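> my questions concern the predicted model and sequence given below.
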Amino acid sequence: MTCQSCVNDITNILNVFPNVTHFDVDLENQSVVIEGTAPPSQLARALKDTGRTVVVRGQGVADDQQGHSGAAVCIFDIYKDNPNQAPPTGTSGLARFVQIDRDTCLIDLTVQGLTPGKHGVHIHESGDISRGWLSTGDHFNPTGVDHGDDCTGHVGDLGNIDVDTNGWGDLVVESERIKVWDIIGRSMVITELADDLGKSSHADAKLTGNSGQGILSGIIARSAGAFENMKKVCACSGATLWEEARVQEQPKAV
C-alpha cells in the first residue's frame, strides 16, 4: 500500500464480503486486520487480484470460541520428486490447519500456477521428503479403510482442489476426523490428476483415487495463531524465513 487510494481499493473489496464483520486498514504499518468467518485464502486472493503482494501473517478463531486447540501450516516447497528442485516460477501453495475445538479442524488451502482442472489433495503418513513426494509413504489412514472422500475414506483424503484458468485454486474443508496434533510432522501432497474418490474401476481407486503422481508437497509444521509469531520476508532473496505466509511474489533486490 502506498497511498489513500490503496486503502480505498482494499476497503471496497472487503466490503463485498458479507462474512467480514470488521476490518482495519493501516497504511502506515502496511497491514490489514480482518475479523469474520471468511476463509483467509479467499480474502488473500481477492486482494492479490488487485495486483498487490499479500502475505497472511496469522489466523485465529472467533472470540466466543475461546481460542483454538492448535494450529499447523504446510508450505508446498518441493516440486515433483526432487527435494532440491524448486517449483517453477509462479507455482506455489500453502495450507493452514486450525483446530477450532476438540472436534473440528478447519483446513484452508491455496495454490497458484497449477494446470487448470481438479487435483487430488492428501495428507501422507510420513514427513520424509528425502525423495520428494515419493518418500512420504501412503495416505494417512489410521482407521485402515479404503480410499474415498473426505468423510468416508482415509483420514488424509481431502478430495480435490479445483484450479481455474488463471492457475488459482482454493479449498476449504471442515473436518471432524483430522486433529492438528495427529498430523504435525506428516506431509501433504497435491497430485497431477483429479482424485476419483475411490469410485472408479481403476486398480488404484481404493488406494490413491487414481490421482497420479505428486506435483507439490511439503511438511506439516506447528504454527502460531494470529500475530503470535511474526516473521520478516527477506527483501534480498525473496525467501520467506519459515514464515507461514501464503503465496508471495518474489521481490526484486535493490
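Arrived safely. Numbers count the residues shown, from 1 in each chain.
> please count neighbours and contacts with C-alpha atoms only from this point.
Will do.
> mind checking which helix or strand the residue nearest the centre of the chain is in?
Centroid-nearest residue in the chain: residue 95, 1.9 Å away (criterion: Cα atoms, centre = their mean). Using DSSP states H and E, residue 95 sits in strand 92-99.
> who does that strand touch, helix- and strand-wise?
strand 71-75, strand 105-112, helix 180-183 (3 or more Cα pairs under 8 Å, 6 or more residues apart in numbering; DSSP states H and E).
> measure the residue nearest to residue 37 when sequence neighbours are not counted to residue 1 for me?
Leaving out its chain neighbours, the residue that sits closest to residue 37 by Cα to Cα, 6 or more residues apart in numbering is residue 19, at 5.5 Å. Per Cα to Cα, to the nearest Å, residue 19 is found 24 Å from residue 1.
> which one's more surrounded, those two?
Neighbours were counted for residue 19 and for residue 1 using other Cα atoms under 10 Å; residue 1 has more, 17 against 13.
> isn't the more buried one right up against residue 26?
No - in this structure, residue 1 is not within contact of residue 26 by Cα atoms under 8 Å, at 9.1 Å.
> in a helix, residue 44, correct?
Yes - Residue 44 forms part of a helix when assessed by DSSP: H, G, I helix; E, B strand; the rest coil.
> right, and the residue nearest to residue 37 touches residue 39 too?
No - assessed by Cα under 8 Å, residue 19 is found out of contact with residue 39, at 9.3 Å.
> the residue nearest to residue 37 and residue 145, how far apart?
37 Å.
> could you do residue 81 as well?
27 Å.
> of the two, who's got more company?
residue 81 (19 against 13).
> from residue 182, how far off is the nearest residue to the more buried one once chain neighbours are set aside?
With Cα to Cα, 6+ apart as the criterion, residue 81 has its nearest non-adjacent residue at 4.2 Å, and that residue is residue 132. Note on residue 132: its distance to residue 182, by Cα to Cα, is 21 Å.
> what about versus this one:
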Amino acid sequence: MTIPPFETTFAVPMTCESCIKDISGSLYKLNGINKVTASLQDQLVSIEGTASPSAIVAAIQDTGRDAILRGSGRSNSAAVCILETHSLQVQNKVRGLVRMVQVAQDVTIVDLSIKGLSPGTYHATVRERGDISQGPESTGPIWEGLKTQEGKLGRGVFGTVEVGKGGVGSVFLDRPIQIWEMIGRSIVVARQQDGKFDKNDADTLVGVIARSAGVWDNNKTVCSCSGKTVWQEREEQVGRGML
C-alpha cells in the first residue's frame, strides 16, 4: 500500500538561519521527505512526506539539537501510546512509544519504537480494553484479532518488531484502521502474541491509546498545569525513559 504524505510539526531549539539549514540538510537525507519549513520565531519545524516521526526526530538529533513532536496529521487524526513495563524490578518504567496518524479514510500509519528490552522478536497487538491495572492480563483479547476471510491479519494485530543486541527496536507500518476506533483501547508488546502474560516480565509492555494533537493544534510552550516549559517537560520524560 502506498502511504499518502502527511504533515508533522516539531519544536526544535533554533537561533539562526544556519540552524534551519543544518536541520533541513539532515532531514532531506531521509527517504520520504517532500518539504521542510521552519520558523525561528515559533521554534517549530514542519515536515511533509512519508518518513516516520521517529526517523525525523533522529535526523534532527543528529544535528546536535533535540526535537519534541507537537502534532501529526489533521485534527482528531492522531494518537499516541506510552508503553511501560509493570515489572517491579525496573526503575524506569517507560520503555516504548507508539505514534499513530490516520492519513486516509481507512489507513493509519503506526510508528513504534522500544528500548531497553532483551533481544528478540516481539508482537504488538491492540487489545479490546484500556484497563492496564493488572498489566496485559486486564486488557482483554486482541481487538478484531482473527484473520479475515482473505487471510489477512486482523486489524488489532500490528505485527512484529525486532529488538537488537542494544535493546532497541522500531517498526513503521500501516493498518486499515481509523484513529477513533482505537482511542481508549490498549497496546501490548510482548514476546508472545496472545495467551497468558506475565505482568512482572520486564520485557512485556503495555499502554493506553490516547488522542494526540494534530498539526498546529498544540502550540503551547509552557504547560498551564505545571508552569514548566516544553523542554523542562522533555528533560523529565527522557529521565523516565521516554524515547
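Sure thing, it's come through. Since this is a predicted model, take the numbers as computed values, not measurements.
> so between residue 132 and residue 182 of the first structure, which is more surrounded?
residue 132 (24 against 10).
> quick check: the more buried one touching residue 76?
No - applying Cα under 8 Å, one finds residue 132 of the first structure not in contact with residue 76, separated by 10.9 Å.
> give the residues shared as contacts by these two.
Residues touching both residue 132 of the first structure and residue 76 (Cα atoms under 8 Å, 6 or more residues apart in numbering) are residue 217.
> just give me the match in the second structure for residue 53 of the first structure.
Taking TM-score structural alignment, the alignment pairs residue 53 of the first structure with residue 66 from the second structure.
> what about that match, neighbour count?
Neighbours of residue 66 of the second structure (other Cα under 10 Å): 17.
> what do you get for the one 5 residues further on?
In terms of burial, residue 71 of the second structure registers 25 neighbours under the definition other Cα under 10 Å.
> and for the one 3 residues further on?
Taking other Cα under 10 Å as the neighbour definition, residue 74 of the second structure ends up with a count of 18.
> from residue 44 of the second structure, how far out is the residue lying closest to it once chain neighbours are set aside?
Leaving aside its sequence neighbours, residue 74 of the second structure sits nearest to residue 214 (Cα to Cα, 6+ apart; 4.8 Å). Residue 214 of the second structure sits 14 Å away from residue 44 of the second structure, going by Cα to Cα.
> can you check residue 213 of the second structure too?
15 Å.
> kindly report the same for residue 84 of the second structure.
29 Å.
> higher neighbour count, the two?
Higher neighbour count among residue 84 of the second structure and residue 44: residue 84, with 25 against 22, using other Cα under 10 Å.
> mind listing what the more buried one touches?
93, 94, 95, 96, 205, 206, 207.
> report the contact partners of the last one.
By that I understand residue 207 of the second structure. Shown in contact with residue 207 of the second structure (Cα under 8 Å, 6+ apart): 81, 82, 83, 84, 130, 132, 186, 187, 188.
> which residue ranges form the helices in the first structure?
In the first structure, the helices defined using DSSP state H lie at 4-14, 40-48, 180-183.
> and of those, who's closest to residue 167 of the first structure?
helix 40-48 (11.9 Å; Cα to Cα).
> go ahead and confirm residue 81 of the first structure touches residue 87.
No - Residue 81 of the first structure lies out of contact with residue 87 (Cα under 8 Å); the separation is 10.9 Å.
> the first structure: strands as residue ranges?
For the first structure, strands defined by DSSP state E occupy the ranges 20-26, 31-36, 71-75, 78-79, 92-99, 105-112, 117-124, 130-133, 157-163, 168-175, 187-191, 214-222.
> tell me the most buried of those?
Most buried of the strands of the first structure by mean neighbour count (mean count of other Cα atoms under 10 Å) is strand 187-191; its value is a mean of 28.
> other SSEs contacting it?
Checking 3+ Cα pairs under 8 Å, 6+ apart, strand 187-191 of the first structure ends up next to strand 117-124, strand 214-222.
> just how off-centre is the last one within its chain?
Distance of strand 214-222 of the first structure from its chain centroid, counting by Cα atoms, centre = their mean, to the nearest Å, is 10 Å.
> thinking again about what came up before, dump the helices of the first structure into a markdown table; add distance to residue 211 of the first structure as well.
Shown next, in a markdown table, are the helices of the first structure (distance: least, Cα to Cα, whole Å):
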| stretch | distance to residue 211 of the first structure |
| --- | --- |
| helix 4-14 | 36 |
| helix 40-48 | 24 |
| helix 180-183 | 21 |
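> now for the ones you listed, which one comes closest to residue 156 of the first structure?
Across these, residue 156 of the first structure has its closest neighbour in helix 180-183 (9.0 Å, Cα to Cα).
> what packs against that closest one?
Using 3+ Cα pairs under 8 Å, 6+ apart: helix 180-183 of the first structure touches strand 92-99.
> corresponding residues in the second structure for the strand it packs on?
Under the criterion TM-score structural alignment, strand 92-99 of the first structure matches residues 95-102.
> show residues contacting the matching stretch.
For stretch 95-102 of the second structure, the surrounding residues in contact (Cα under 8 Å, 6+ apart) are 53, 72-73, 77-85, 108-117, 177-179, 205, 241-243.
> coming back round to it: so what does the residue nearest to residue 81 of the first structure match up with in the second structure?
Match for residue 132 of the first structure (TM-score structural alignment): residue 135.
> same thing with residue 23 of the first structure?
Aligning on TM-score structural alignment places residue 23 of the first structure opposite residue 36 in the second structure.
> one more: residue 39 of the first structure?
So residue 39 of the first structure corresponds to residue 52, using TM-score structural alignment.
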